[in-house]
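1. generate coordinates for the sequence data below:
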Amino acid sequence: MSTMSYYSSASSSGFRASPLGVPSKCWCGEEITTFTSKTKENPYRRFYRCAIAMKRENEEHLFKWVDEALLDEINMVNEKCKRVAENLSALRVNVMANMEVQNKNIKQIEEELIKKMEGELLTMKENVEELGHVMAKSALKTVGIAAVIVTSIVWLWGRV
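-> Down below sits the predicted model:
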């Protein structure tokens, strides 16, 4: 098999599966380089290959067409975008549900605070009313005592 016909048919042969996307290293550990096909079947079509494979045709080394690698990359990015969109949608639903729960909690706390404030205001009003009664009684008592004192002074003055 000639080198060029090998490159044109290697992607469909029974060799190891190519990694998804753009490869960076061959199975042998060698860095990947791009080459151009010179076959009739794939003229000027670019492919990935390691330098060792170019020298040793009979060994199994990575081979991948550049256009197929780029399509793999695009498909992987599209899949990641779909997953991100799904995660974002799930997050949006989760945040909205949490906000709804928090709004209910806030309303419940607000209602409890209003009831508590109303109770405190009622207690304060009752205390003010009670204090008013006590002060009124105290004032009446003071007036009564003052009246007794004034009457006593008038009576004593009248006797003099």
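2. every contact and neighbour count from this point should use C-alpha atoms.
-> Fine.
3. top helix in this structure by residue count?
-> Scanning the chain for the helix with the most residues, using DSSP state H, yields helix 66-159.
4. please generate a structure for the following sequence too, so the two can be compared:
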Amino acid sequence: MELVSKSSNNPYRRYYHCGYAVSKKLSNDNHTFKWVDEAYLDEIEALKMKNASLAAKLETVTMERNEFERIVFENVQMKLEKEIFERVEEALVESSSTMKKMMVVVVVLCMGMVGFSKLFG
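-> Down below sits the predicted model:
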């Protein structure tokens, strides 16, 4: 409960006091009493500590995420390189096979031309 001081030392200064103590008009009861301005300062300090803790956790999570992203990137890069290599190998095998066929056709045509030139020449 928030109250206003009526003392001569702290006139009109706001403070918190336990509602139970106020309702029973207890004095010197060791119940919670705190000046409002001090309570705000304590709350600000507690929030600063919590903020620092959250910042540290965020930094840890960010570092872990960066590491995870690096690993994923490397894995994707390796898979892409492997796939490109396999496609290049397939293209080389296919072009080699096509070249062999073309060479056979060229040799057969050359032999045919030589044969025809000897026949008609």
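5. before we move on, the earlier item: report the distance from the longest helix of the first structure to the chain centre.
-> The gap between where helix 66-159 of the first structure is centred and where its chain is centred comes out at 30 Å by C-alpha atoms, centre = their mean, to the nearest Å.
6. now do it: which elements does it pack against?
-> Taking 3 or more C-alpha pairs under 8 Å, 6 or more residues apart in numbering; DSSP states H and E as contact, the helices and strands that helix 66-159 of the first structure lies on are strand 46-50.
7. next, count neighbours for the aligned residue in the first structure for Glu59 of the second structure.
-> Here Glu59 of the second structure is matched to Arg92 in the first structure, going by TM-score structural alignment. With neighbours defined by other C-alpha atoms under 10 Å, the count for Arg92 of the first structure comes to 12.
8. same deal with Ala51 of the first structure?
-> When counting by other C-alpha under 10 Å, one arrives at 16 neighbours for Ala51 of the first structure.
9. my read: it touches Ile32, true?
-> Yes. Under the criterion of C-alpha atoms under 8 Å, Ala51 of the first structure makes contact with Ile32 at 7.4 Å.
10. picking that back up, I'd like to know how far the match of Glu59 of the second structure sits from Lys104 of the first structure.
-> Computed as C-alpha to C-alpha, to the nearest Å, the Arg92 of the first structure to Lys104 of the first structure distance reads 18 Å.
11. again, but for Glu130 of the first structure
-> Relative to Lys104 of the first structure, and taking C-alpha to C-alpha, Glu130 of the first structure is found at 39 Å.
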